[in-house]
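1. model the following, please.
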Amino acid sequence: MTVVTMQQVESALKKTVGKKGMSDEEIKNLADYLMSFFGYTDEVIDNRLTAEDRDVFYMLEEEGLLTSTQEEVLLKKGKLWRIHYWILKKDQIIRLAKSDEEGVEARDEAADVYGQLSDEEWARHKIVPEAQGSDKQPKPSDETN
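-> Next comes the predicted model:
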């Protein structure tokens, strides 16, 4: 069983809710709060949560740190009983924490395409403005494409 540390949880929270304006103190409190439910287990039964707790869990689910599942149990009287669980996404927390430890953000491949262009390529497609006061649109400096 994989175990996540408080430092990893705090780091993952900084990468998610921290980018939305949550302070370091609030992140630390949220990490304590979250781990008070999970401890060393992977899941928490939903019946244990208050409405306020559930709101926090839904927010963390949107951030990708939690997920939920349900189990259906047939009771002796023939009734179907649904049990809902919240699952801590330890792999996601560890991945986010590891990118923090390495000092590297997970990069979006589509955004990285511009970083791969050479200075020569950028210079070739540089927009050069015409004489000032002209109503014409700027044109590329090299039109041999």
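2. switch to C-alpha atoms for all contacts and neighbour counts from now on
-> OK.
3. the residue nearest to T69 when sequence neighbours are not counted: what secondary structure?
-> Distance criterion C-alpha to C-alpha, 6 or more residues apart in numbering; nearest residue to T69, sequence neighbours excluded, is Y85 at 5.3 Å. Of the three states, Y85 takes strand under DSSP: H, G, I helix; E, B strand; the rest coil.
4. for the comparison step, fold the sequence that follows:
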Amino acid sequence: MDMIENSPFAPEILTKVIASKIGLNEQMAKEVALRILNYFGYGELVIDNILDQEDRRLFYFLQDLKLLKTNWEETILPNGRSWRIFYWELNTEEILREAQKLIATKEETVNIYDTLPDAVWSRERPEVAV
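-> As a prediction, the model looks like this:
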């Protein structure tokens, strides 16, 4: 739990969230997570201009899943024209929320076995009355 609270950009966390949201296997989800984190590094914003077309499609897909957000700013060029700069942002709140759900689900699954009686774990067969 501390890992999630302290490191929302950890590849392991993003991998598990992507695997859960998209339904990818662990290896493919890890590749996607590393691809995303290679753009972001230790920051939260990436300028849209650095993305190639394939990665931009991936980012739009992840935006649909609410894992990424977009924003923009407008500036005035020396010639008087306005220029918009578009940014991508990791939706850390959603990523952490999804990661917490996965941890809660895992804890629930583990706790199911705690509710079974001790006799279930015995290798001896119960005697049957004839």
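5. quick one: TM-score?
-> After superposition, the two chains reach a TM-score (TM-score structural alignment, normalised by the length of structure 2) of 0.72; 101 aligned residues with a C-alpha RMSD of 1.7 Å.
6. what lines up with the residue nearest to T69 of structure 1 in structure 2?
-> Correspondence of Y85 of structure 1 to structure 2, assessed by TM-score structural alignment: Y87.
7. distance check, the alignment partner in structure 2 of E62 of structure 1 against K21 of structure 2.
-> Using TM-score structural alignment, the equivalent of E62 of structure 1 in structure 2 is D64. Note on D64 of structure 2: its distance to K21 of structure 2, by C-alpha to C-alpha, to the nearest Å, is 11 Å.
8. looking at those two, which has the bigger crowd around it?
-> Ranked by neighbour count (other C-alpha atoms under 10 Å), D64 of structure 2 and K21 place K21 first, with 14 against 11.
9. excluding chain neighbours, what is closest to that one?
-> Spatial nearest neighbour of K21 of structure 2, chain neighbours left out: L65 (7.3 Å); criterion: C-alpha to C-alpha, 6+ apart.
10. spit out the contact partners of P11 of structure 2.
-> Residues near P11 of structure 2 by C-alpha atoms under 8 Å, 6 or more residues apart in numbering: K30, A33, L34, L37.
11. that one pairs with which position in structure 1?
-> In structure 1, P11 of structure 2 lines up with M6, judged by TM-score structural alignment.
12. what segments of structure 2 are helices?
-> 2-6, 11-22, 26-40, 53-64, 92-112 (DSSP state H).
13. average distance between the second one and structure 1?
-> In the superposition against structure 1, helix 11-22 of structure 2 averages 1.2 Å from its aligned positions (mean C-alpha distance after the TM-score superposition for structure 1).
14. show me which positions of that helix end up buried.
-> P11, E12, I13, L14, T15, K16, V17, I18, A19, S20 (16 or more other C-alpha atoms under 10 Å).
15. ditto for the last one
-> When burial is assessed from 16+ other C-alpha under 10 Å, helix 92-112 of structure 2 yields the following buried residues: T92, I95, L96, E98, A99, Q100, L102.
16. now do the first one
-> The neighbour-count criterion (16+ other C-alpha under 10 Å) identifies I4 as the buried residues of helix 2-6 of structure 2.
17. from the contact counts, what lies against that helix?
-> Packing partners of helix 2-6 of structure 2 (3 or more C-alpha pairs under 8 Å, 6 or more residues apart in numbering; DSSP states H and E): helix 92-112.
18. what lies in contact with the helix it packs on?
-> By C-alpha under 8 Å, 6+ apart, helix 92-112 of structure 2 touches M1, I4, E5, P8, I13, L14, K16, V17, K66, L67.
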